[in-house]
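In: With the input below, show me the fold.
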Amino acid sequence: MHSQSEYDLIIVGGGINGAGIARDAAGRGLKVLLCEMNDLASATSSASTKLIHGGLRYLEHYEFRLVREALTEREVLLGNAPHIIWPLRFVLPHVPGLRPAWMIRLGLFLYDHLGGRKKLPGSKGISLSTHVAGQPLKAGMDKAFVYSDCWVDDARLVVLNAMDARECGADILTRTKCVAASQQDGKWQVTLQGGDDDAERVVTGKMLINAAGPWCASLIDPANGAIKAETKANIRLVKGSHIVVPKLFDHDHCYIFQNPDGRIVFVIPYQDDFTLIGTTDVDFKGDPAKVEISGDEVDYLCKLIGDYFATPISAMDVVWSYSGVRPLYAGEGEVANASKVSRDYTLKLEANKGKAPALHVFGGKITTYRKLAEHALQLISKQLGVADRPWTATETLPGGDLPNASFDDAMMNYGTRYGWLPEAMLKRLVRAYGSRIEKLLDGCNGVHDLGINYGHDLYEAEVRYLIDQEWVFEVEDLVWRRSKLGLRLSGDQIAVLRKRLASAKPNQIAAQ
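Out: Okay, the predicted model is just below:
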C-alpha cells in the first residue's frame, strides 16, 4: 500500500459509479483514494445486459429525463471508448395482444428524437417475412420494428475508468475493505483492511463517497454498518439474471422480446459463437456476493425463447449464467412490481456544519455513469470549495484514441503493424485494449515473443500486462471480467492459469 494517508475524497466501491467518480475527480486534480473489497466490477457492474441504451421501456413509466440523458450519453460514450462500445440494431417483433403497434411507433419516435441522435441510424418498420431477422423466428409474426442502441463490455468499462483515474493520480486499492469510517476533527477517518499482508491502515479524507452498490445501505446501517452516517437508505435489491447458450442465429441483429407479464428480454449475439439472453427482475434478500440464477429464472428465459424462436431451448443448452443485484432507490413509497422501480440514480449529500461531508450514491445504470459522476462532482466541488470543471465528455478512455474513433480503421492499422498476429486474436485484443495493444505487444515481433500460450490465443504477454496494468490477482478476474475466455478455456487450462497467478504477486506499485 502507499504511504499517502490524507485525501480529498475517499471512495468506497469499485463498480462503475465509484470508478467513474474517481476518474472525474482525479482528472480535476483532487487527491482520490478508491477502495474495493474484491475485484473491480466484481458485482453488479459486470452482471449487466451489457448495453449502452436509453431504456425504451422506461418511456412507459414517463421517465423522460432518464431516457433523454441516457440517449445523449450513448453517443458520448461511443466516442469515449470505440473499442469496447459499438452500435447494435435491435428487432422488436409486434405481438398482437401485447403493446399495440401505435404505442411502439410513438415510443420509437420519441426514442429517435429525445437525445439528439447524430451517429446512430433511426428506427423503421420491417417485415419479418423478408428480413433476415425473421428467419429463426416462428411463423406467423410479420410486423416488426428496428432501432439502434449500443453494446458495451461492462467490466472493462469499469477497469478503464479506474486506469484513467490512476493515471490522473488516484490510488486504486482492490481487495481492500473499508472496515470502519467515522468523523474526527472535521475529517473522515477510514480504516482499510487489505493488501499483501491483509493489514489494517487508517487514512483521512475531507469527504467520503459511498458508492458500494448493493452494499450501499448495509454500509451505513445504524446497527452494524462500517460507516457512521446519518443518511437512511430505502434501497430495494432486485436480482437480474442472464443465460448464455450456443448461438441461435447467424445474423448480427439483436432482439427485444415482449413478455405477457410486461417485462422485456434481450437476445444478443455474444462472443462470436454464443447468444446472451436476459434479464429477469426478482426481488432479492441476502448477501449480494452469493447471488445466483434460480431454476425458475432459467425456465422463464428458456420459455420466452420457445415463444418466439422456431427451435426451442432448455436448461441443458445453458453454457454459462450470471446474476447481479441492482440496488434500486425505492424513494418513500413501495412499488409492487420490481421491474417498475426506477433505474434512475439518487445522490444523497450529508453536509452538516462542522462535520466532514459524505455523499451516498443509490441506484443508477451503466449508461448514465458518466453523468452521475459529473453530478456527484458538482456537489463535491461545492463542498470542497473548488471550481466545478466537467471534462470527461470529450476525453477518451484508455485505449479509446483510435484513428477516426473507428474500430475498423484500427483493425486495418494494427493488422498491417502486427501482421504476424492471427486475425481472430488481433480482433479480440483491439476490442479489449484498443490502442493499449501497443503497450501489451511492446518488444514483440512475432508470436514467439509472446511467451507461454495458455490456450485460445491467451499468451504470457497478455497475462503479464493484465497483472501489471489492470489489477488482476485471481483467475476469475482474468477469464470472466477482463475477458470472457472462461467460455472457451478448459478446466485444465484454467487450473494452469490459477497456478500462474498464485506464483507471483501483482506488480501494482509499479502500475500506480
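In: going forward, measure contacts and count neighbours with C-alpha atoms only.
Out: OK.
In: Residue 204 sits in which helix or strand?
Out: strand 199-210 (DSSP states H and E).
In: what's the answer for residue 334, then?
Out: Assignment of secondary structure by DSSP H and E places residue 334 within no helix or strand.
In: which ones are touching it?
Out: Neighbouring residues of residue 334 by C-alpha atoms under 8 Å, 6 or more residues apart in numbering: there are none.
In: repeat for the one 10 residues further on
Out: If you count contacts by C-alpha under 8 Å, 6+ apart, residue 344 has them with 66, 328, 329, 363, 364, 365.
In: do you know how far residue 476 is from residue 301?
Out: Per C-alpha to C-alpha, to the nearest Å, residue 476 is found 26 Å from residue 301.
In: structure for this one too, so we can compare:
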Amino acid sequence: MESFDLLIIGGGINGTAIARDASIRGATVLLVEKDDLAQHTSSASSKLIHGGLRYLEYGEFRLVREALKEREILLRTAPHIVRPLSFVLPHAGGTRPWWMVRAGLLLYRLLAWGSSLPSVARGDYRAPLKPEMRDRVALYSDALVDDSRLVVLNAVDAAERGAEIATRTELLSAERVGDVWHAQLSGQRTVSAKAIVNAAGPWVADVLGGRLSEDSRSRARLIKGSHIVVPAMWEGEQAYILQQPDGRVVFAIPYEGQFTLIGTTEVPVSSPDEATITAQESDYLCAAANRYFERQLTPGEIVWSYSGVRSLYDDGETDPKAVTRDYRLELDDDPGAALLSVFGGKITTARALAAEALDRLGIEGRKSTGWSALPGGDIYPAFNDYLISLSEWMPQPLVGRLARSYGTRIKQVVGDALLLKTLGRHFGAGLYEAEVRYLVRHEFARTAEDILWRRTKLGLHMSEAECKALSSYLRQVSR
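Out: Presented below is the predicted three-dimensional model:
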C-alpha cells in the first residue's frame, strides 16, 4: 500500500495551496480531486485579489488586513496572472452614506499601508456613468487574477516539488487504523496517510459525514454566487464597484479584452449541485449595472455566465451578505491519525490558510511560500527582450496572452519554434498545438473544457466547430 504524510481532498485553491506548502516543507503529499482542478468554486469567483472593502462594515478587520498583506505577496510572486486594477466607486442615493464610504476607503488604505498599488484610475472614468452618478466618485485599487490559473500553478509547483496531483480521482471512503488513515480511492486504489485534509469546499460536509463517517463541530453555509459576461460596456481598464439598494455591492470588471464581467449574487442553496444561474439572477445583475451606466443592458446580451457555490463558515448570521468570509480550520479531536477540515476561505488568503493548516497539523520544515514565485512568476529584467523577439514572428496579441498566462514559462510553451507554423495545428483564437501539448503534459489538462475555460478563457472566442475539433484532437492523443 502506498503511504503518504498527507492526503488532501479537493483540488480548489485551498487544497492546492496546502499541497504546495506541504511539499515545500518536505512532506509526502497526495492530492485527489474528483473532477478537474478549479472546476467548481475556485473558477467561479469575481477574479479579484482584494482585501474586501465591504468586510470592514462587518468588523472583519483581521481578515481584511491579512488579505491586503496576501494581495501584496501575490502581486510579487505571480505578476503574470495577478495585476493591479483601479476601481471607481460612484455614489448613488439610497445606499451607504457618502461619509461612510469615504471613511471606509480611508481605513482600507491605512490597513494597506505600504502597498505598491496606485490609487488613481486613468482616462475619463466618469464617462460610462449616468450623469447623476458622476458627482460623487471615489477611487481605490485592488488586483485582478486569473483564478483558475492560480489554482493550477499552485498544483504545478506542488507536483514539481514531489507531490502527486491526482485529478479525476475520488475519495470513496477512509478509516483510521491506528496512527494512519486507510483510504479507498476510485480506480481501485488504496493508500495510507498520516493525516487527511478535507478541503472539499462545498462538499466538505459530505466528505466528513459520508466518506469519513466523522462528525463536526462546525457547519458549512452554502451560498451561490453567479456572474454574467457581456460585450464591453466602456473603453478603458478601470473597474467599477456598484452599491445596490439592498446593501450588496456588484463588481463590473473589464474582462478578456472584449467583455465586461458583472457579479456576484448571493443566494443560499442547500446543495453544491445548484451551481446554475437563474433568470432572476441575470435580471438582478443587469439591473445592478443599469442603475449606474448610461449603456443599458438586457439579459439577451449575455454571452456567458457561470455560478459557483461557496462553502462559508456558518457563524449564525441570517443575511447571506453578512456571513463571515474568514476561514475556520477544525482539527478533529479523535485520537490517532489527524483530520483537519477547512470551512470558508478566500482565493486571496489561500496561502496564509495553508500555512496555518500545516502548522496546526504539526507538519514542520522549511516555510518559504511567502516570497517564493509561482511557476512563471520569476520575471527577470531581460524577459521583455525575449517577448520582443517573439513579436518578430508571432502576432502581438498572442504574445501578450501567452505572457499573461505563462510568464517566463512561455519559453516551455513555445519551445524552439521560430515560425507560427512550427507551433503545430491552429485550433482557433490563437490556440496552437504546442500550447495544447504543454497544458496536457504539465498542467493536468485532459479535456477541451479544461483548456478552454480553466487553463485559458478561449472558449469565449472560439466557435462551436473549433471547440469540437479540439475535443476530437484530445481524444486521439489520449489513446
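In: TM-score of the superposed pair?
Out: After superposition, the two chains reach a TM-score (TM-score structural alignment, normalised by the length of the second structure) of 0.97; 478 aligned residues with a C-alpha RMSD of 1.6 Å.
In: tell me how far the strand holding residue 204 of the first structure is from the chain's mean position?
Out: Taking C-alpha atoms, centre = their mean, to the nearest Å, one finds strand 199-210 of the first structure lying 25 Å from the centre of the chain it belongs to.
In: Packing partners of the following helix or strand past that strand?
Out: Per DSSP H and E, the first helix or strand lying C-terminal to strand 199-210 of the first structure is strand 235-246. With contacts defined as 3 or more C-alpha pairs under 8 Å, 6 or more residues apart in numbering; DSSP states H and E, strand 235-246 of the first structure has these neighbours: strand 274-278, strand 282-283, helix 295-308, strand 320-329.
In: Check the secondary structure at the equivalent of residue 69 of the first structure over in the second structure for me.
Out: Following TM-score structural alignment, the counterpart assigned to residue 69 of the first structure within the second structure is residue 66. Under the three-state scheme (DSSP: H, G, I helix; E, B strand; the rest coil), residue 66 of the second structure adopts helix.
In: hang on, the earlier thing: more neighbours: which of residue 476 and residue 301 of the first structure?
Out: More crowded of residue 476 of the first structure and residue 301, by other C-alpha atoms under 10 Å: residue 301, with 24 against 19.
In: gap between the more buried one and residue 245 of the first structure?
Out: Relative to residue 245 of the first structure, and taking C-alpha to C-alpha, residue 301 of the first structure is found at 11 Å.
In: swap in residue 433 of the first structure?
Out: Distance of residue 433 of the first structure to residue 245 of the first structure, given as C-alpha to C-alpha: 26 Å.
In: how about the second structure, which residue sits the furthest from its center?
Out: Most distant from the centre of the second structure: residue 178, at 36.8 Å, with distances by C-alpha atoms, centre = their mean.
In: does the alignment partner in the second structure of residue 112 of the first structure sit in a helix or strand, and which one?
Out: Aligning on TM-score structural alignment places residue 112 of the first structure opposite residue 109 in the second structure. Secondary-structure assignment from DSSP H and E places residue 109 of the second structure in helix 98-111.
In: do the same with residue 14 of the second structure
Out: According to DSSP H and E, residue 14 of the second structure maps onto helix 13-24.
In: Report all helices and strands that that helix contacts.
Out: Here helix 13-24 of the second structure touches strand 2-9, strand 29-33, helix 147-160, helix 350-361, going by 3+ C-alpha pairs under 8 Å, 6+ apart.
In: Among these, which comes closest to residue 263 of the second structure?
Out: Each of these has some distance to residue 263 of the second structure by C-alpha to C-alpha; the shortest is helix 147-160, at 14.8 Å.
In: What's the first helix or strand after that closest one?
Out: Per DSSP H and E, the first helix or strand lying C-terminal to helix 147-160 of the second structure is strand 164-167.
In: ok, so what distance separates the counterpart of residue 319 of the second structure in the first structure from residue 191 of the first structure?
Out: Correspondence of residue 319 of the second structure to the first structure, assessed by TM-score structural alignment: residue 337. Residue 337 of the first structure sits 39 Å away from residue 191 of the first structure, going by C-alpha to C-alpha.
In: Compare neighbour counts for those two and give me the winner.
Out: Per other C-alpha under 10 Å, whichever of residue 337 of the first structure and residue 191 has more neighbours is residue 191, with 17 against 10.
In: so which helix or strand takes in the aligned partner of that one in the second structure?
Out: Using TM-score structural alignment as the criterion, the counterpart of residue 191 of the first structure in the second structure is residue 184. Counting by DSSP H and E, the element that carries residue 184 of the second structure is strand 180-185.
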